[in-house]
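In: Fold the following.
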Amino acid sequence: MLLENEFLRVKVALRGAELCSLYDKQRREELIWQGDPTVWGWHAPLLFPLVGKLIDDSYRYRGRIYRMLRHGFAREEIFALVEDSPGAHGAEPVRGAKKSEPPEVEEKRSSLHLRLTDHSVTREIYPFRFCLDVIYQLKGRKLSVRLELCNRDEKEMYFAIGAHPGFALPLKEGERSSDYRLVLAGPGEESLSYYLPDPVSGAVDLSHSYQLVKKKEGLALTSELFDKDALIFQQGQISSASILRPNGDLYLTLNCGNFPDFGIWSVPGDSQPFICLEPWFGRSDSAGFEGDLSDRYGEVCLKEGLSFSAGFDILLPGS
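Out: Now for the predicted structure:
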């Protein structure tokens, strides 16, 4: 699906409602990592109803064991296109549209509304009835993404949700990815605390926290930064993250003020072709966790019949 205005062109896949391209028409630059299965094959997957990894890829709920792989199932599901209408959950899917294919002719649009509802297969691994809407909106040099979830069950629903956008680091001659810098902003102190995953289980190792000093000039994206996987920040420490070009100019900013948790990740090695800035509600299991789904860190509890909403913005200079 295509969104476009005079500044930006955006492509979104029905599979996973995934943002696949954010192209700056003025600078002739692609900002989203275009995917390489030998490095990382995704672009910007949506994470639901799980963020991160479960210990042994399983969880307990009401005495039963369920299996679910890393980051949940939404990123693999085909979303339906929803008619433009006030109120996300009152809108209807496009009649006659094939769920697995976009329309043959795409007209320019500045907004896009996609929906996933539970079905028999999802309920086998996640025993809740839900409606998940993903709404993209272009305005000037800003792309807004809104996530709306409605609990259609007759019981409380527990979930985690987040985004995993990978931003390409375009390099000019003589530049290295480590020349890019990351500026983190938030309400916290001058330094941020973060955790790392256990290298064997993938669970979050809470036995040791690390400190990251917030610097005005930013954090260099060195190869050593991701040697131990993702950096995991909790408790609302980060409200925005900006990437600076090697010359110090602003490349982009991700605003995510209402997400309590945040991940920063890229591939380890000599250089980073992309960096993932990930706003989350929830994260991987804590090391040694053996409780119920309702006891997981960051799990959101949504009462029957109620809705949840969260959003983030990607801003380009000049917006």
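In: C-alpha only now, for contacts and for neighbours.
Out: Fine.
In: before we move on, which element is Lys228 in?
Out: Using DSSP states H and E, Lys228 sits in no helix or strand.
In: Roughly how far does it sit from Leu196?
Out: When CA to CA, to the nearest Å is the yardstick, Lys228 and Leu196 sit 7 Å from each other.
In: Following up with a second sequence; could you model it the same way so I can compare the two?
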Amino acid sequence: MQEQRELFRLKEGKDMIKIESALLQVEINREAELQSVFDKKRNRECLWQGDAKYWKERSPLLFPFIGRLFQKAYYYNGEKYPMDVHGFLRSMQARIVDQEEDSCTLEFRDSAESRKIYPFSFRLQQSYRVKDNRLDVCSRVENLGIEVMYFALGGHPGFYLPFSKKQAISDYAIHFPKQEAMMEKVRFSKDLLTLEERENFALVNGRLPLETVLFRNDAVVLAHSGGELVLGSDDEPVSLRFLYEDYPYIALWQPYGEKTPFLCVEPWTSLPGREGVMEELCSMKDRITLGPDEAKSFCYSIILEDK
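Out: Below is the predicted model of the structure:
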């Protein structure tokens, strides 16, 4: 929605924040988004570096909505507000609150522009910390207003897949250590809006074999997956462990195509809007709520580990 994007002054600042451990070097831009997760041990970039042919972004932050809304708008207290896909945070620039060799924190605050489309006063601090082979990503959301605040929050990091040029996506699988046979899959309409009915999603010994056909209808969104997954191949010496206990949904996505070279692993607190429903924000079932002066943190971790 071009009108929404023009509400903000998006600066293409070239300055990167770098943090590192003995095994990882991580870069974050001034929109508080991951730009690089470099594996020093194997001398390779793990984070998708963006290519408009497939997907130009790398790891956008999703706030205060995830996915789409019916007719690209919602109601709050009887007033209609426009809202683009995945919210507006990726169109804002953050300020640096703290920076150390192995960590950093950036902060977003509401503005007169943001309140035209999201009428709440908030502070969102996005923190990154590396230790050895692990990167922790934490978002702390605080309600600075006098009314109850409603929001959704998510991550959208993309990872190169396959890890090696000698392999294909079909050589990989996702293992859910805390699940063995069955999970719930969220169903979507052709317009990628949420449907009420869910379906059972079968695993094979706790594993989801990866095939491009999985993404024929866009993302695979799973509920009650246990907050942990491992992405890897039997022929690779390294795997990617992803921890997301603070997020009840995990979305797996890549643009549908035979040679898409990455996979997004997206932790979500909430679902997109419902098909055919102009949502009233206060009535959306899975919104996170904060009372005045309340705050809540949500974290996920990326771990590169040897088998």
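In: TM-score for these two?
Out: TM-score for the superposed chains, counting by TM-score structural alignment, normalised by the length of the second structure: 0.89, backed by 291 aligned residues with a CA RMSD of 1.8 Å.
In: returning to what we had before: who has more neighbours, Lys228 and Leu196 of the first structure?
Out: Per other CA atoms under 10 Å, whichever of Lys228 of the first structure and Leu196 has more neighbours is Leu196, with 22 against 14.
In: Over to the more buried one. Which of the three states is it?
Out: Here Leu196 of the first structure is strand, with the state taken from DSSP: H, G, I helix; E, B strand; the rest coil.
In: quick one: contacts for it?
Out: Contact analysis of Leu196 of the first structure by CA atoms under 8 Å, 6 or more residues apart in numbering lists Val204, Asp205, Ser209, Lys228, Asp229, Ala230, Leu231, Ile232.
In: Tell me the counterpart of the fifth one in the second structure.
Out: What that stands for is Asp229 of the first structure. Alignment note (TM-score structural alignment): Asp229 of the first structure maps to Asp218 of the second structure.
In: before we move on, what about the second one?
Out: Under the alignment (TM-score structural alignment), Asp205 of the first structure pairs with Leu195 in the second structure.
In: can I assume that match is in contact with Ser189?
Out: Yes. Here Leu195 of the second structure lies in contact with Ser189, judged by CA atoms under 8 Å, at a distance of 6.4 Å.
In: Quick check: Ser239 of the first structure vs Leu149 of the first structure, distance?
Out: Counting by CA to CA, the separation of Ser239 of the first structure from Leu149 of the first structure is 22 Å.
In: Centre of the chain to the helix or strand where the match of Asp205 of the first structure lies, how far?
Out: According to DSSP H and E, Leu195 of the second structure maps onto strand 194-202. Counting by CA atoms, centre = their mean, to the nearest Å, strand 194-202 of the second structure is centred 21 Å from the centre of its parent chain.
In: In contact with Ala152 of the second structure, which residues are there?
Out: Leu62, Phe63, Pro64, Phe65, Ile66, Trp268, Thr269, Ser270, Arg287, Ile288.
In: Now which residue in the first structure aligns to the first one?
Out: The reference is to Leu62 of the second structure. That one, Leu62 of the second structure, aligns with Leu47 by TM-score structural alignment.
In: Kindly provide the distance from its match to Ala74 of the first structure.
Out: For Leu47 of the first structure, the distance to Ala74 of the first structure - CA to CA - is 6 Å.
In: what does Ser110 of the first structure give?
Out: The gap separating Ser110 of the first structure from Ala74 of the first structure is 24 Å, by CA to CA.
In: So for the two, which sits in the more crowded spot?
Out: Higher neighbour count among Ser110 of the first structure and Ala74: Ala74, with 23 against 17, using other CA under 10 Å.
In: how deep is the residue lying closest to Pro255 of the second structure once chain neighbours are set aside tucked in, by neighbour count?
Out: Once flanking residues are discounted, Pro255 of the second structure sits nearest to Tyr54: 6.6 Å by CA to CA, 6 or more residues apart in numbering. By the criterion of other CA under 10 Å, Tyr54 of the second structure has 15 neighbours.
In: again, but for the one 4 residues further on
Out: Residues contacting Arg58 of the second structure under the criterion other CA under 10 Å number 20.
In: likewise the one 10 residues further on?
Out: Residue crowding around Arg68 of the second structure was assessed by other CA under 10 Å; the count is 22.
In: ok so, going back, please enumerate the shared neighbours of Leu195 and Ser189 of the second structure.
Out: Jointly contacting Leu195 of the second structure and Ser189 under the rule CA under 8 Å, 6+ apart are Glu275.
In: Looking at the two, which is more packed in?
Out: Leu195 (15 against 12).
In: Who are the contact partners of that one?
Out: By CA under 8 Å, 6+ apart, Leu195 of the second structure lies in contact with Val186, Arg187, Phe188, Ser189, Arg274, Glu275.
In: Now do the same for the second one: its match in the first structure.
Out: Right, Arg187 of the second structure. In the first structure, the residue matched to Arg187 of the second structure (TM-score structural alignment) is Leu196.
In: what about its match, distance to Glu124 of the first structure?
Out: Using CA to CA, one gets 31 Å for the distance from Leu196 of the first structure to Glu124 of the first structure.
In: do Gln211 of the first structure as well
Out: 41 Å.
In: cool, and Ile161 of the first structure?
Out: Using CA to CA, we find Ile161 of the first structure at a distance of 19 Å from Glu124 of the first structure.
In: out of these two, which sits in the more crowded spot?
Out: Ile161 (26 against 11).
In: Go ahead and confirm the more buried one touches Ser284.
Out: No. Assessed by CA under 8 Å, Ile161 of the first structure is found out of contact with Ser284, at 11.5 Å.
In: is it fair to say Lys147 of the second structure lies in a strand?
Out: Wrong residue type there; residue 147 of the second structure is Glu, not Lys. No. Under the criterion used here (three-state DSSP), Glu147 of the second structure is coil, not part of a strand.
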